[in-house]
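Trainee: Predicted model and sequence below, questions to follow.
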Amino acid sequence: MQIYSYIVVLLFVTGCSSDDNKVSVEDSVQVENPVSEEVEELTDDELMDFTQKESFKYFWDFAETNSGAARERYFPNEPAIDENIVAIGGTGFGLMSLLVGIEKGFITREQGIERIANIISFLETADRFHGAWPHWINGVNGNTIAFSDTDDGGDLVETAFLVQGLICVKEYFSDGNDTEKTLALKADTLWKGVEWDWYTQDQKTLYWHWSPNFGFDINLELKGYNEVLLPYVLAASSPDYTINKDVYTNGWASNGGIVSSDTPYNLPLVVDHAGNSPYGGPLFWAHYSYLGLDPRNLSDDFVNFNDVTVNHAKINYLYCVENPGGFADYGEDCWGLTSSYSRNNDGTLTYKAHHPGSEDVGVISPTAALSSMPYTPDESMRALRYFYSNKDKLLGPAGFYDAFSPQYDFWVSNAYLAIDQGPIIVMIENHRTGLLWNLFMQNEDVQLGLNKLGFSY
């Protein structure tokens, strides 16, 4: 099974779209499209400040109460739904968001240290499988919550997203006071316990899952292009459980087969996106691996990652401007297709991997455009002004809601996902100051790993 289909199918199976777990139409918002003049009075910086601060609330006000880690999802009208399910990847994004919160003054440094220390203490005792955490963990007791029938063990991709955050924490506090240095050491120790080489099965590739009950039965290789570049970089960076370059070359890069000659809108797609979309896959592929890993000067033996990420975002934008589906409001100020909540035909909530082409159903995901701010600053800012002009319907207690559709009486999801809110905060900050890119890229182990894989950066 392809990685692309695995993500979509499992998110459907595990609570976002099954008949027993549908959110009723009454639990989502359906309103007319309002327009506000106030948006014209705010500067770009003020709008970005506002967006980061509101999105930050997801990880501060609505975190899992025992661990302080990121909840998988949050429904403001039904806050008890899945309230103790911790998302491991989302927690990595949350750790990075907490650092932004400290820098921006949303919380004090002391408050941030206390929360991060609580999260790290929780992770130290939570279930791990050859060093890797599972996709979901119970925030009360640290026990694994199965993501699917056979996915009840280590998840290397979600672990990589967590490790990205841990490395940034390590770098942020490593020169601080004794308390901060201790926190940095704990973060460093945690990520270095991941047995990346175990997840090769002694083959020249990485595998996504291992279960104590089912072993490597899922047998899903990590091959690009999608969101799984980061595990290879981190595996090469590991001091004790490293991989050789040929694992990356054969696995991620398919011995050069990752390269694409497609040029939608006269822009090179550069890489062959999983799922064979001629316009590129969901836009989160340009975000998750690059919250810390800086693509601007990054290249390997096959591709330039600045071109990969920037062109992916621009193609997504140009597709929405062209709007071949004829959906309401699509255009220069309303765009962004990525995996997010979506709308069933009966108005209930589901999850879908929105991307240009066959998977475009008229649903816009704010995280797609906002998290692309470093790649498409003008286009993303226009989208932000559109979202803000509709803030009385699109804005909830933890930032802009996950998805909406002007096509269907301005349907709004009225729901949040950790993996969508986090990149908004982090990537806007990378656009503004490069904070997380600088922290991650200055890590000596990461630099050694990139060198080992033959990257230029």
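Mentor: Thanks, I have it.
Trainee: CA only for contacts and neighbour counts going forward, please
Mentor: OK.
Trainee: In stretch 429-437, which residues are buried?
Mentor: Buried residues in stretch 429-437, counted by 16 or more other CA atoms under 10 Å: Glu429, Asn430, His431, Gly434, Leu435, Leu436, Trp437.
Trainee: want to try a markdown table for those residues, with distance to Val270 and secondary structure as columns?
Mentor: Below are these laid out as a markdown table (distance: CA to CA, whole Å; DSSP: H, G, I helix; E, B strand; the rest coil):
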| residue | distance to Val270 | secondary structure |
| --- | --- | --- |
| Glu429 | 26 | helix |
| Asn430 | 23 | helix |
| His431 | 23 | helix |
| Gly434 | 24 | coil |
| Leu435 | 27 | helix |
| Leu436 | 25 | helix |
| Trp437 | 22 | helix |
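Trainee: Serialize those to TSV and add fields for distance to Glu332.
Mentor: Below are the buried residues of stretch 429-437 laid out as TSV (distance: CA to CA, whole Å):
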residue	distance to Glu332
Glu429	23
Asn430	23
His431	20
Gly434	26
Leu435	28
Leu436	29
Trp437	28
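Trainee: just those residues now: which is nearest Leu185?
Mentor: Taking CA to CA as the measure, Leu185 sits nearest to Leu436 out of the buried residues of stretch 429-437, at 18.3 Å.
Trainee: ok, and here's another one to check against it:
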Amino acid sequence: MTQQKPPARLTDNALLDLVQRQTFSYFWDFAHPTCGLPRERDHEHYKEVITTGGSGFGVMALIVATERKWINRTQAVTRLLKILSFLNRAEKHHGAFSHWLNGRTGKTIPFAKKDDGADLVETAFLFLGLLTVRQYFNRRNKEEQTIRTTITELWKQVEWNWFTRGRDVLYWHWSPEYHWAMNLPIEGYNEALITYILAAAAPEHSISKKVYECGWARNGAMKNGKAFYRARLPLGPDLGGPLFFAHYSFTGLDPRGLKDSFTDYARQNKAHARINYRYCVANPKRYKNYGKHSWGLSACDYKRRYREHSPVKDNGTICCAAALCSMPYLPKEAMAALRYFYEVLGDKIWGKYGFAESYNETRKWFATSHLAINQGATILMIENYRTGLLWKWFMKDKDVQRGLKKLGFKSPHLK
């Protein structure tokens, strides 16, 4: 699949079409040839490195591509059968996947010295995608039945409750050599809400509501309630943290009308995005061209490192996905950023896989890299803004609905 750059001035819809379709090339044309899953990034040192979380977003992108007829349903099914065959034989740790896999062999590639085993949050992002696929590919033919059956088998294998270590909290990592040495509890508020929802939703090895309330919510300690830049933030760190907190879990989880005893998640995500936007407009550090058209702080590349960027960790680097993924929350502001990225910065950050990771105009630096998880989230959150497609299919899943009810959530999707 190839896409040529058209004339610069496009309607909003045409520009959104272009960005989604060209970004999809990362997942279709640049997928690993053996397994069909996305590489972590487009760099020669990562040619065998498959990313688990980005793969969850990648399989959801196949749904968008099918609906928008960039590929046909048969092509999507063929790719998914290849992907699922690989995942079925790939190395797992108590049913969970590692952050990185070798796309040729399926073996774990260490993400860090002691991070050479299960990554429960990355596993959750993968299953967020797979459960959405299980709902969408619902025809009775042999191929789509195989897709659904294989996903269900993989889903049942994850020992979510084992990752509590017998305590009222989930732990992020486990290593076959270092065991629990990483010792990182998954505590809110951050990007990992979906991990607890899926752990509660699991047909086997599920967690209790108490684990959610004591572990994730920290008995209410994840609440914030303070106002920043005239926006009251219900949950999380002061000023909200990096914007991917409002994106990754919500590629499938529909925040509209989603509430539990701690917050209304549409309100949470809109406040988070608004604070991030208004901080960039205020531009307290006087970085070049920060403003209504150039905003968005999240985790992304800066020079040779992947870094977290936020209002409290700001070095002048704008993450393209941060604003684009905020389209459901701040559509006018996100579209202004999109037009700046495409029409003003242009070929400095635009290429065959869509927008590059990031840029820093103060330091005259423009990324040439693309990161699977941000590329995927961009396609999905733009689609959710336009049609609610991924929200519709993920929220239809009966296991997901059971998990949400178990944890005390309310949503228009729950029957």
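Mentor: Received the coordinates, thanks. Source: prediction; values computed, not measured.
Trainee: residue in the first structure matching Pro242 of the second structure?
Mentor: When the first structure is aligned by TM-score structural alignment, the residue opposite Pro242 of the second structure is Pro282.
Trainee: quick one: the nearest residue to that match once chain neighbours are set aside and Val9 of the first structure, what's the gap?
Mentor: In space, and not counting its chain neighbours, Pro282 of the first structure is closest to Thr338: 4.1 Å by CA to CA, 6 or more residues apart in numbering. Distance, Thr338 of the first structure to Val9 of the first structure, by CA to CA, to the nearest Å: 15 Å.
Trainee: what does Arg109 of the first structure give?
Mentor: Applying CA to CA, the value for Arg109 of the first structure to Val9 of the first structure is 40 Å.
Trainee: Which parts of the first structure are strands?
Mentor: 29-30, 73-74, 85-87, 136-138, 144-145, 154-155, 209-210, 339-343, 349-353, 395-396, 399-400, 404-405, 411-412, 416-417 (DSSP state E).
Trainee: Mean neighbour count added to the ones you listed, as a markdown table?
Mentor: Formatted as a markdown table, the strands of the first structure follow (neighbours: other CA atoms under 10 Å):
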| stretch | mean neighbour count |
| --- | --- |
| strand 29-30 | 18 |
| strand 73-74 | 24 |
| strand 85-87 | 26 |
| strand 136-138 | 25 |
| strand 144-145 | 20 |
| strand 154-155 | 26 |
| strand 209-210 | 27 |
| strand 339-343 | 27 |
| strand 349-353 | 23 |
| strand 395-396 | 18 |
| strand 399-400 | 26 |
| strand 404-405 | 26 |
| strand 411-412 | 26 |
| strand 416-417 | 23 |
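Trainee: Can you tell me what Val9 of the first structure aligns to in the second structure?
Mentor: For Val9 of the first structure, there is no aligned position in the second structure, judged by TM-score structural alignment.
Trainee: From what I see, Arg79 of the second structure and Gly36 are in contact.
Mentor: Yes. Using CA atoms under 8 Å, Arg79 of the second structure is in contact with Gly36, at 6.3 Å.
Trainee: So between those two, which is more surrounded?
Mentor: Neighbour totals were compared for Arg79 of the second structure and Gly36, and Gly36 leads with 25 against 17 (other CA atoms under 10 Å).
Trainee: Skipping adjacent residues, who's closest to the more buried one in space?
Mentor: In space, and not counting its chain neighbours, Gly36 of the second structure is closest to Ile83: 5.5 Å by CA to CA, 6+ apart.
Trainee: and the one you found, how many neighbours does it have?
Mentor: By other CA under 10 Å, 18 other residues sit near Ile83 of the second structure.
Trainee: Check Lys181 of the first structure too.
Mentor: Using other CA under 10 Å, Lys181 of the first structure has 17 other residues around it.
Trainee: Likewise for Arg402 of the second structure?
Mentor: The tally of other residues near Arg402 of the second structure (other CA under 10 Å) stands at 20.
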